[in-house]
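In: here is my input, please return the structure:
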Amino acid sequence: MRIRKVLVGIAAVSSLLLAGCGGSGSGTSENLPKNVADAGGMDSLIEKAKEEGEVSLYAATTEKSTTAWIEHFEKKYGIQVKLYRDGSTTLFQKWAQEVGGGVDNADVVIQNVYQLWQDAEKEGWITDYQTQNYDAYDYDKVLPGTGLAGKIYPLHQSIGAIAWNTEVTTPEQQKLLREDPVAALADPAFKGRIALGDTGGATTAGNYANVILHQSDKYGWDWLDGVADNDPALFESQIPIAEQLVKGEYAVTFGTDTLYNDYIDEGAPVEYAYPTPTNAALWMMGLPTATPHPYAARLFLEWASSDEGHDLMATYGTGAGSRTGWVDERAIAKETWYSKPEIWYGMATQPELQGDGFADFVSKVNATLKK
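Out: Below is the predicted model:
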């Protein structure tokens, strides 16, 4: 087994949140507006936000897409956005340590690990705020049974996909991938040619949960044993996998579609196929209970959850939109091989992943792949 870096799971950050960083921070949202009307109307909210003059954004979305996105907000309102960017788990760890220590630096947090949002909600670290575009999101669909509507807002989605380099895979291998991309990963034809990302990442964990738990009758743990027998290379991040797959250093991976869309638009020899159904890692925004710029934070949430803000992030992030009525005009959707995914949103409510079950699941996946 070739392990490029030590795998770091979500479970460790979740433990830090609940065991090592208790407390609700140094402030409260009790007297702050819960919607635009409470703020005296949109004009009043904008005026108060401009007086504060800044938004502190903690975001796990990619730096390139996020920087391009927030420039639109800055230009529209004349309010500077101070960006802190890191991976979802490490970003959340930083936020947890700050809030647990009574320091409130973040105005808005964006990340895609639902279990961490659950922990933050239990700790009282995120607050209710109903934006004007609240009804544009079908929470029963994208966040089924979660109870966090109005505390977290959807952005775009990174969708689980099995991608391959068409120049280093044979016609026979590509036939296997197109017929059943999940089963193909366990086929001996791909031994030594697979690269996989950190199972602690939200997208990867969800991909495995969908295949192993949700589709246990078709794939299950036996399927993962077959993948492990193919000696996959394991990476802490999917980003270097994408780079090496494009170069042909690996043939196939189980990752996320958004990592490959720009490469494909630029002519890279890559295609991908979705499992049926496939997992969606939903990027979500939360409003901390205590923030350094409470009115600017609320204005940013209004803009980011609006049709304008949502669609701009979907464009820059190359992911599928999550609001009702979103129209897919991406270049990738026009590729002859592209097929619209059937999405599974059940990771948040999958019985085996509740409580300590999530950490146990991640540990078992990692142990199986490293055998």
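
In: please make it C-alpha for all contacts and neighbour counts, starting now.
Out: Will do.

In: count of neighbours near residue 307?
Out: Neighbours of residue 307 under the rule other C-alpha atoms under 10 Å: 16.

In: just the strands in this structure please.
Out: Shown for the chain, the strands assigned by DSSP state E span residues 2-3, 54-59, 80-85, 108-111, 152-165, 194-196, 233-234, 252-256, 270-273, 278-286, 343-344.

In: residue 125: which of those is closest?
Out: strand 278-286 (9.3 Å; C-alpha to C-alpha).

In: who's in contact with the closest one?
Out: Strand 278-286 has contacts (C-alpha atoms under 8 Å, 6 or more residues apart in numbering) with 61, 108-113, 126-127, 151-161, 202-203, 206-207, 210, 301, 341-345, 347.

In: just the buried subset of these, please.
Out: 61, 108-113, 126-127, 151-161, 202-203, 206-207, 210, 301, 341, 343-345, 347 (16 or more other C-alpha atoms under 10 Å).

In: chain neighbours aside, what residue packs nearest to residue 50?
Out: Residue nearest to residue 50 in three dimensions, not counting chain neighbours: residue 79, with 6.2 Å by C-alpha to C-alpha, 6 or more residues apart in numbering.

In: ugh, wrong one, residue 52
Out: Leaving aside its sequence neighbours, residue 52 sits nearest to residue 293 (C-alpha to C-alpha, 6+ apart; 6.0 Å).

In: neighbours of that neighbour, how many?
Out: 22.

In: what sits against the residue nearest the centre of the chain?
Out: Taking C-alpha atoms, centre = their mean, the centroid of the chain lies closest to residue 112, which sits 3.3 Å from it. For residue 112, the contact set (C-alpha under 8 Å, 6+ apart) comprises 60, 88, 202, 281-284.

In: distance check, it against residue 87.
Out: For residue 112, the distance to residue 87 (C-alpha to C-alpha, to the nearest Å) stands at 9 Å.

In: spit out the residues that contact these two alike.
Out: residue 60.

In: hang on, the earlier thing: looking at the strands of the chain, which is buried most?
Out: When the strands of the chain are scored by mean count of other C-alpha atoms under 10 Å, the highest mean neighbour count falls to strand 252-256 (a mean of 27).

In: and it, what does it pack against?
Out: Applying 3 or more C-alpha pairs under 8 Å, 6 or more residues apart in numbering; DSSP states H and E, one finds that strand 252-256 contacts strand 152-165, strand 194-196, helix 202-208, helix 239-247.

In: so can I have TSV of these showing distance to residue 364?
Out: Below are the helices and strands packed on strand 252-256 laid out as TSV (distance: least, C-alpha to C-alpha, whole Å):
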stretch	distance to residue 364
strand 152-165	20
strand 194-196	15
helix 202-208	11
helix 239-247	22
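
In: would you do the same for the sequence below? I want to compare the two.
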Amino acid sequence: MKRFTKAALPFVVVSALALAGCSSDDADTANAEGSSDALSGTVTLYTSEPQEKIDEIIAGFTEQHPDVTVETFRAGTGELTARIATEQETGEVQADVLLAADVPTFEAYVEDDMLAPLEVDNVTELDETYVDSEGYWVGTRVIPTVLAYNTDVVDSPPESWQELTDEEYAGQISMPNPDVSGAAAFNAAVWLDDENLGEDWLDDVMDNDPTILESNGPVGQAVADGTTGVGVVVDYLARELGEQGSPIDLVYPTDGAPYVSQPAGVFSDTENPEVANAFIDYLISEEGQTTAVEQSYLPVRSDVGVPEGAPEMDDLELLDPDLDHIAEIQSESVDHFNSLLN
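Out: This next block holds a predicted model:
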């Protein structure tokens, strides 16, 4: 089970620094003049968030900072990383902020000196599990991968990863493509590294002839319309489809759910670091996390509740691998996954 422990890490906490250098007279002056917010300018966000969800987040942020414009490029994690690599080779990264699926992607950018240390206030309110100990990225929501199933098609759904190898699910499973989905790439590494799963388990799953779809969205839809009875998919999608009336339910695997924390970081090439950091601070603020919960995500804070119908965070059985090791093996794990398809 997941236990909440607040982070106490080497981030620059903006409000504390401001207070240290600000007299009470300065504060009174700022209050007398109204809002002291002077943020302005444009930042570019690269993200794998669904467009509707990121639009809601940006609307909340710009309501607080009306002189800021957030421009967005939205794509799957694989396309984002390819775009960033091309930009890095030809000059400089055009994004200020990256909000995408998995920690290994961010660790690679830290290794290449592409991210700047964050300067955010709300990091102290987060579970330390979702915060980089060196201060370069911070998780923004908890997104476990679960077993979704069509209630009209499947009478006895699998309750664990091990059960996916049962013959009764042959030809009935759909999974996202790890070349496209950052969460799927991360999952491949976690599964192969897990002593209770590993290569033999993945071989047996592939013997059940799963359908590999482009990303989590098509997997969720395939389960919802009964094209496949069972889907390996992120939990919020299954929850949303059920709320919309589809005959779909989900199981958090009893042998543990791999999860991504949708990290956010600031590129070192940014020309507007203050606004970039403010955007990330909003993502992990109480208001930003309340929006995440309303969007059916599990939060990285303990003071905003959970989506309706979701388990409490302390009741979740989450797989907790060594993230540094997962970062090292993720690429070869995706290659191994793909080799089994061939």
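
In: got a TM-score for the pair?
Out: Once superposed, the chains reach a TM-score of 0.83 (TM-score structural alignment, normalised by the length of the second structure), with 316 aligned residues with a C-alpha RMSD of 2.7 Å.

In: hang on, the earlier thing: nearest to residue 35 of the first structure, out of the helices and strands packed on strand 252-256 of the first structure?
Out: strand 152-165 (13.9 Å).

In: quick one: that closest one to chain centroid distance?
Out: Taking C-alpha atoms, centre = their mean, to the nearest Å, one finds the center of strand 152-165 of the first structure at 7 Å from the center of the full chain.

In: onto which residues of the second structure does it map?
Out: Aligned by TM-score structural alignment, strand 152-165 of the first structure corresponds to residues 137-150 of the second structure.

In: with stretch 265-273 of the first structure instead?
Out: Aligning stretch 265-273 of the first structure against the second structure (TM-score structural alignment) gives residues 243-251.

In: residues in contact with the matching stretch?
Out: 146-152, 158-159, 223-225, 235, 238-239, 241-242.

In: now do it: distance from first to last residue.
Out: 15 Å.

In: next one: it to chain centre, how far?
Out: Relative to the centre of its chain, stretch 243-251 of the second structure is centred 21 Å away, using C-alpha atoms, centre = their mean.

In: check stretch 165-173 of the first structure too.
Out: With C-alpha atoms, centre = their mean as the basis, stretch 165-173 of the first structure stands 29 Å off its chain's centre.

In: mind listing what's buried in it?
Out: By 16+ other C-alpha under 10 Å, the buried positions in stretch 165-173 of the first structure come out as 165-166, 168-169, 173.

In: ok, stretch 111-127 of the first structure next?
Out: 111-121, 123-127.

In: can you add distance to residue 37 of the first structure and give the strands of the first structure back as TSV?
Out: Output for the strands of the first structure, formatted as TSV (distance: least, C-alpha to C-alpha, whole Å):
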stretch	distance to residue 37 of the first structure
strand 2-3	53
strand 54-59	21
strand 80-85	24
strand 108-111	20
strand 152-165	19
strand 194-196	48
strand 233-234	50
strand 252-256	39
strand 270-273	45
strand 278-286	20
strand 343-344	35
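
In: show me the residues around the alignment partner in the second structure of residue 131 of the first structure that make contact.
Out: In the second structure, residue 131 of the first structure lines up with residue 120, judged by TM-score structural alignment. Residue 120 of the second structure is in contact with 11-14, 277-278, 280-281, counting by C-alpha under 8 Å, 6+ apart.

In: tell me which of the residues you listed you also see in the first structure.
Out: Here is what carries over to the first structure from the contacts of residue 120 of the second structure, by both residues aligned by TM-score structural alignment, their matches' C-alpha atoms under 8 Å: 14, 280-281.

In: just to revisit the earlier point, out of the helices and strands packed on strand 252-256 of the first structure, nearest to residue 361 of the first structure?
Out: Across these, closest to residue 361 of the first structure is helix 202-208 (C-alpha to C-alpha), at 8.7 Å.

In: please name every helix or strand in contact with the closest one.
Out: Packing partners of helix 202-208 of the first structure (3+ C-alpha pairs under 8 Å, 6+ apart): strand 152-165, strand 252-256, strand 278-286.

In: if you set the cut-off to 7 Å instead, what comes out?
Out: Judged by 3 or more C-alpha pairs under 7 Å, 6 or more residues apart in numbering; DSSP states H and E, the packing partners of helix 202-208 of the first structure are strand 278-286.

In: look up the closest residue to the residue mapped onto residue 321 of the first structure from the second structure, ignoring the ones flanking it.
Out: In the second structure, the residue equivalent to residue 321 of the first structure is residue 299, according to TM-score structural alignment. Excluding its sequence neighbours, the residue lying closest to residue 299 of the second structure (C-alpha to C-alpha, 6+ apart) is residue 141, at 4.8 Å.

In: wait, that neighbour sits on residue 300?
Out: Yes. Using C-alpha atoms under 7 Å, residue 141 of the second structure is in contact with residue 300, at 5.3 Å.

In: wouldn't the match of residue 321 of the first structure be in contact with residue 290 here?
Out: No. Contact between residue 299 of the second structure and residue 290 fails when scored by C-alpha under 7 Å: they sit 8.0 Å apart.

In: and the two? Which one has more around it.
Out: residue 299 (28 against 22).

In: next, the contact list for that one, please.
Out: 141-142, 289, 292-293, 306 (C-alpha atoms under 7 Å, 6 or more residues apart in numbering).

In: with residue 39 of the first structure instead?
Out: Residue 39 of the first structure neighbours (C-alpha under 7 Å, 6+ apart): 33, 45.

In: could I get the full set of helices for the stretch 201-342 of the second structure?
Out: 216-224, 235-243, 273-283, 286-294, 323-341 (DSSP state H, counting those that start in this stretch).

In: so which elements touch the longest one?
Out: The one in question is helix 323-341 of the second structure. The elements that helix 323-341 of the second structure packs onto, with contact taken as 3+ C-alpha pairs under 7 Å, 6+ apart, are helix 182-193.

In: how big is the offset of the helix it packs on relative to the first structure?
Out: Compared with the first structure after fitting, helix 182-193 of the second structure deviates on average by 3.0 Å (mean C-alpha distance after the TM-score superposition for the first structure).

In: report the distance from that helix to the chain centre.
Out: Put simply, helix 182-193 of the second structure sits 13 Å off its chain's centre (C-alpha atoms, centre = their mean).

In: do stretch 188-206 of the second structure as well
Out: The answer for stretch 188-206 of the second structure is 22 Å, by C-alpha atoms, centre = their mean.

In: run through who's touching that stretch.
Out: The contact list for stretch 188-206 of the second structure, computed with C-alpha under 7 Å, 6+ apart, reads 164-165, 258, 321, 326, 329-330, 333-334, 337, 340.

In: nearest to residue 212 of the second structure, of those residues?
Out: residue 337 (10.9 Å).

In: corresponding residue for that closest one in the first structure?
Out: With TM-score structural alignment as the criterion, the equivalent of residue 337 of the second structure in the first structure is residue 365.
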